[in-house]
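Participant: What follows is a protein structure lacking sequence information:
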């Protein structure tokens, strides 16, 4: 009886069959092509009849030696053949997994030979493309997921967040949500993640755009005003220890006292965005105006112009430029309107729901709006 081995030495070649008795002839040959054919012939034979015992170790050494001598197209074909193999030599799989990404991808994606320790080494030593493939592996263990989260590489984190079968702990999901504040690409996959909880959804809700807010709101029944108020009050409470010693000051002297307080706090480094939120919470609109002008480097007149505008857009940009979280702005503007006879108006789009903006961009947008409204050149 003659045993034949299926061969596919190159991706662009036609398949051929080879009698197993000719393997010895190929082994004796010094031809590069013959060595490539021998490598793939042995691989195909082992896939059909997995080796065991002593012969397994011998074949492993032979395959590893041959794989180090062949061209990339053959290594790629070898990786595809061994991706689902249970018998493949560990050293050979590691070699292929650390090869260039087109060769490594099949084993990185599917090989059960790769254990957690191997995958962690790849995360530490290989390219970002290799790391992404590791993060996409089905049923990725919690240990490897934790390593990915600890390294905090944006592209790998995004791949992990998109992997619905990865074993990510509750703390791991929490850390991914925290990372999503600076990594926008994480937000969409986290919105759909099966391990996202109500609490984490409310946190994520603070810095996503309108479309993702709608998706989170539909899934977790979250309302804008509830989240905005929660963020707003949390910020206020975190800076409640800063003194506002104005209760005993006469109205005529209050404005001057507020200016001095703002100047003192700014000089000591205590004047922060959260202080302004507290000022509004304590119904001290003028203190808010003085503080916003001082922090942003604006004139009091510019800030008051934003307060009296037909839309809250200019005020939103001014607040964003000094670090007031956009998730708190909705609640903030509602209290400001109560203190300021309904102004600024609510005409136009709610800019703070569109997405994050840098402080520098917000400052430029604010100045452009208030100076444009005043008829000045930008």
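Facilitator: Received it, and whenever you're ready, just let me know what you need. As the structure is a prediction and not an experimental result, all values here were calculated from the model.

Participant: from here on, contacts and neighbour counts on C-alpha atoms
Facilitator: Noted.

Participant: Residue 83: neighbouring residues, count only.
Facilitator: For residue 83, the count of nearby residues is 22 (other Cα atoms under 10 Å).

Participant: mind listing the strands for the stretch 1-150 of the chain?
Facilitator: 4-7, 16-19 (DSSP state E, counting those that start in this stretch).

Participant: Deepest-packed of these, please.
Facilitator: Highest mean neighbour count of the strands of the stretch 1-150 of the chain: strand 4-7, a mean of 18 (counted as mean count of other Cα atoms under 10 Å).

Participant: What residue, apart from its backbone neighbours, is nearest residue 172 spatially?
Facilitator: Nearest non-adjacent residue to residue 172, counting by Cα to Cα, 6 or more residues apart in numbering: residue 146, 6.7 Å away.

Participant: OK, contacts around residue 87?
Facilitator: 46-47, 50-51 (Cα atoms under 8 Å, 6 or more residues apart in numbering).

Participant: and what of residue 262?
Facilitator: Going by Cα under 8 Å, 6+ apart, the list of residues near residue 262 reads 271, 287, 290-291, 294.

Participant: Which of those residues has the largest number of neighbours?
Facilitator: residue 291 (28 neighbours).

Participant: Do I have it right that residue 105 meets residue 135?
Facilitator: No. Assessed by Cα atoms under 8 Å, residue 105 is found out of contact with residue 135, at 11.9 Å.

Participant: start to end distance for stretch 135-149?
Facilitator: One end of stretch 135-149 to the other measures 10 Å (Cα to Cα, to the nearest Å).

Participant: in that stretch, what counts as buried?
Facilitator: 135-137, 140-141, 144-146, 148-149 (16 or more other Cα atoms under 10 Å).

Participant: likewise stretch 286-306?
Facilitator: For stretch 286-306, using 16+ other Cα under 10 Å, the buried residues are 286-296, 298, 302-306.

Participant: Which residue comes closest to residue 109 once chain neighbours are left out?
Facilitator: Using Cα to Cα, 6+ apart, the nearest residue to residue 109 is residue 137, at 5.2 Å.

Participant: can you tell me how far that neighbour sits from residue 127?
Facilitator: For residue 137, the distance to residue 127 - Cα to Cα - is 16 Å.

Participant: and what of residue 226?
Facilitator: 43 Å.

Participant: cool, and residue 233?
Facilitator: 44 Å.

Participant: Looking at these two, which is more packed in?
Facilitator: Counted by other Cα under 10 Å, residue 233 and residue 127 do not tie: residue 233 has more neighbours, with 16 against 13.

Participant: Now for the more buried one: which residues touch it?
Facilitator: Contacts of residue 233 by Cα under 8 Å, 6+ apart: none found.

Participant: Could you do residue 317 as well?
Facilitator: So residue 317 contacts 362-363, 365-366 (Cα under 8 Å, 6+ apart).

Participant: Include distance to residue 172 and neighbour count when you put the contacts of residue 87 into CSV, please.
Facilitator: Formatted as CSV, the contacts of residue 87 follow (distance: Cα to Cα, whole Å; neighbours: other Cα atoms under 10 Å):
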residue, distance to residue 172, neighbour count
46, 40, 19
47, 38, 17
50, 39, 14
51, 40, 17
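
Participant: want to compare, so here's the second one:
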């Protein structure tokens, strides 16, 4: 077989299987004693000259040693996709290959079990694309085991990281925030904060939804009022919200920076208006709440 492949290459001919060639060799190897067959299978698993049709056929024999053939460099996409379709047992071994094309990766993500997909994620030889990370993040909504390897994957996209922030716990969230500057999510599925300290802590962690929920609870204003106030260009509504929530003016500069980062640059403020808006902290909580209610409740 090796000499045939070499001769065809030297003649500039395609490597093509001869009629009956694959079936005959498969039968010969399958009939060998275990030790002899294993030696042949191990050599074929590494051979870049092997006949692809033979390798694909041998992957289907019942010998345990045939599993090594799934790492063969000559297997083509259609061979791998066919093996995935025919045998779920092949999936985890295919996921360990040093190279997989996007169609094969997509097939694994769509059809393989959680353990196999985790193996795929832990195989950092593979170049996963943005579409693969989107699909993996979709699966991570219901398959918790995928969240950690996804979070730590070196090629994780910013879009996928943003979606993961909605799903993961504090440790993985901290890891994501450390990797992606200015990352934030708009739909955290977590318990709303109950006091000012928790509200500010959640803002610092990039959880803008929880910050707005916290302000609503602290001020007694509807979330719709809070959300509307925070969409304004002016910083006046933000200061009124903080005053109504009983949050000290000393935290204003840091809060403003965080809110702008998470809120598309709103509110905008210049030095001329800074002294004026700071003066609004002199209002007591009830006065600030009344002003907001009068402006945004209708």
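Facilitator: Arrived safely. Since this is a predicted model, take the numbers as computed values, not measurements.

Participant: Work out the TM-score between the chains.
Facilitator: For this chain pair, the superposition-based TM-score is 0.56 by TM-score structural alignment, normalised by the length of the second structure; 207 aligned residues with a Cα RMSD of 3.9 Å.

Participant: lining up the contacts of residue 87 of the first structure with the second structure, which overlap?
Facilitator: Here is what carries over to the second structure from those, by both residues aligned by TM-score structural alignment, their matches' Cα atoms under 8 Å: 47, 50-51.

Participant: Name the nearest of those relative to residue 196 of the first structure.
Facilitator: residue 47 (41.2 Å; Cα to Cα).

Participant: ok, and the closest non-adjacent residue to that closest one?
Facilitator: In space, residue 47 of the first structure is closest to residue 85, 6.9 Å off (Cα to Cα, 6+ apart).

Participant: residue contacts, that neighbour?
Facilitator: 47, 111-113.

Participant: To which residue of the first structure is residue 167 of the second structure aligned?
Facilitator: In the first structure, residue 167 of the second structure lines up with residue 207, judged by TM-score structural alignment.

Participant: rewinding a little: looking at the buried residues of stretch 286-306 of the first structure, which are in helices?
Facilitator: 286-296, 302-306 (DSSP state H).

Participant: Relative to residue 196 of the first structure, how far out is residue 121 of the first structure?
Facilitator: 29 Å.

Participant: Comparing these two, which residue is more hemmed in?
Facilitator: Neighbours of residue 121 of the first structure and residue 196, each counted by other Cα under 10 Å, are more numerous for residue 196; the result is 19 against 11.

Participant: right, and the more buried one touches residue 172 too?
Facilitator: No. Using Cα under 8 Å, residue 196 of the first structure is not in contact with residue 172; the gap is 10.5 Å.

Participant: which residues in the stretch 101-250 of the second structure form strands?
Facilitator: According to DSSP E, counting those that start in this stretch, the stretch 101-250 of the second structure contains no strands.

Participant: What is the aligned counterpart of residue 51 of the second structure in the first structure?
Facilitator: Using TM-score structural alignment, residue 51 of the second structure pairs with residue 89 in the first structure.

Participant: Residue 64 of the first structure maps to what in the second structure?
Facilitator: Match for residue 64 of the first structure (TM-score structural alignment): residue 26.

Participant: dump the residue contacts of its match.
Facilitator: 54, 57-58.

Participant: Of these, which are reproduced in the first structure?
Facilitator: Retained in the first structure from these, counting by both residues aligned by TM-score structural alignment, their matches' Cα under 8 Å: residue 54.

Participant: Among the contacts of residue 26 of the second structure, which are located in helices?
Facilitator: 54, 57-58.

Participant: Serialize the residues you listed to CSV and add fields for distance to residue 255 of the second structure and neighbour count.
Facilitator: Converted to CSV, these look like this (distance: Cα to Cα, whole Å; neighbours: other Cα under 10 Å):
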residue, distance to residue 255 of the second structure, neighbour count
54, 65, 18
57, 64, 17
58, 64, 24
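
Participant: Let me have those in TSV, extended by distance to residue 152 of the second structure.
Facilitator: Formatted as TSV, those follow (distance: Cα to Cα, whole Å):
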residue	distance to residue 152 of the second structure
54	38
57	37
58	36
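
Participant: what sits against residue 185 of the second structure?
Facilitator: 162-163, 165-166, 206-208 are the contacts of residue 185 of the second structure under Cα under 8 Å, 6+ apart.

Participant: Kindly recompute the last result at 10 Å.
Facilitator: 159, 161-167, 205-209, 262 (Cα atoms under 10 Å, 6 or more residues apart in numbering).

Participant: Can you turn the buried part of those into a PyMOL selection?
Facilitator: Of the contacts of residue 185 of the second structure, the buried ones can be selected in PyMOL as follows, counting by 16+ other Cα under 10 Å:
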select buried, resi 161+162+163+164+165+166+167+205+206+207+208+209+262
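
Participant: The contacts of residue 185 of the second structure in helices, which ones?
Facilitator: Using DSSP H, the contacts of residue 185 of the second structure in helices are 159, 161-165, 208-209, 262.

Participant: and of the residues you listed, the nearest to residue 243 of the second structure?
Facilitator: residue 208 (18.4 Å).

Participant: Just list the residues touching that closest one, thanks.
Facilitator: Contacts of residue 208 of the second structure by Cα under 10 Å, 6+ apart are 184-188, 199-200, 202, 214, 258-259, 261-263.

Participant: tell me the two of those residues that are most distant?
Facilitator: 214 and 261 (18.1 Å).

Participant: These two: who's more crowded?
Facilitator: Ranked by neighbour count (other Cα under 10 Å), residue 214 of the second structure and residue 261 place residue 214 first, with 26 against 17.

Participant: Quick check, the more buried one in contact with residue 195.
Facilitator: Yes. The criterion here is Cα atoms under 10 Å, and residue 214 of the second structure meets it with residue 195 at 7.0 Å.

Participant: Overlap of the contact sets of those two?
Facilitator: With Cα under 10 Å, 6+ apart, residue 214 of the second structure and residue 195 have common neighbours residue 245.

Participant: where's the match of residue 51 of the second structure relative to residue 65 of the first structure, distance?
Facilitator: 12 Å.

Participant: Now do the shared contacts for these two.
Facilitator: Joint contacts of residue 89 of the first structure and residue 65 (Cα under 10 Å, 6+ apart) are residue 59.

Participant: more neighbours, those two?
Facilitator: With neighbours defined as other Cα under 10 Å, residue 89 of the first structure and residue 65 compare such that residue 89 has more, 19 against 13.

Participant: Find the nearest non-adjacent residue to that one, please.
Facilitator: residue 60 (5.2 Å).

Participant: what's the burial count for the one you found?
Facilitator: 18.

Participant: Surely it touches residue 53?
Facilitator: No. Look at residue 60 of the first structure against residue 53 with Cα under 10 Å: they stay out of range, at 11.4 Å.

Participant: That's all I had, so thanks and see you.
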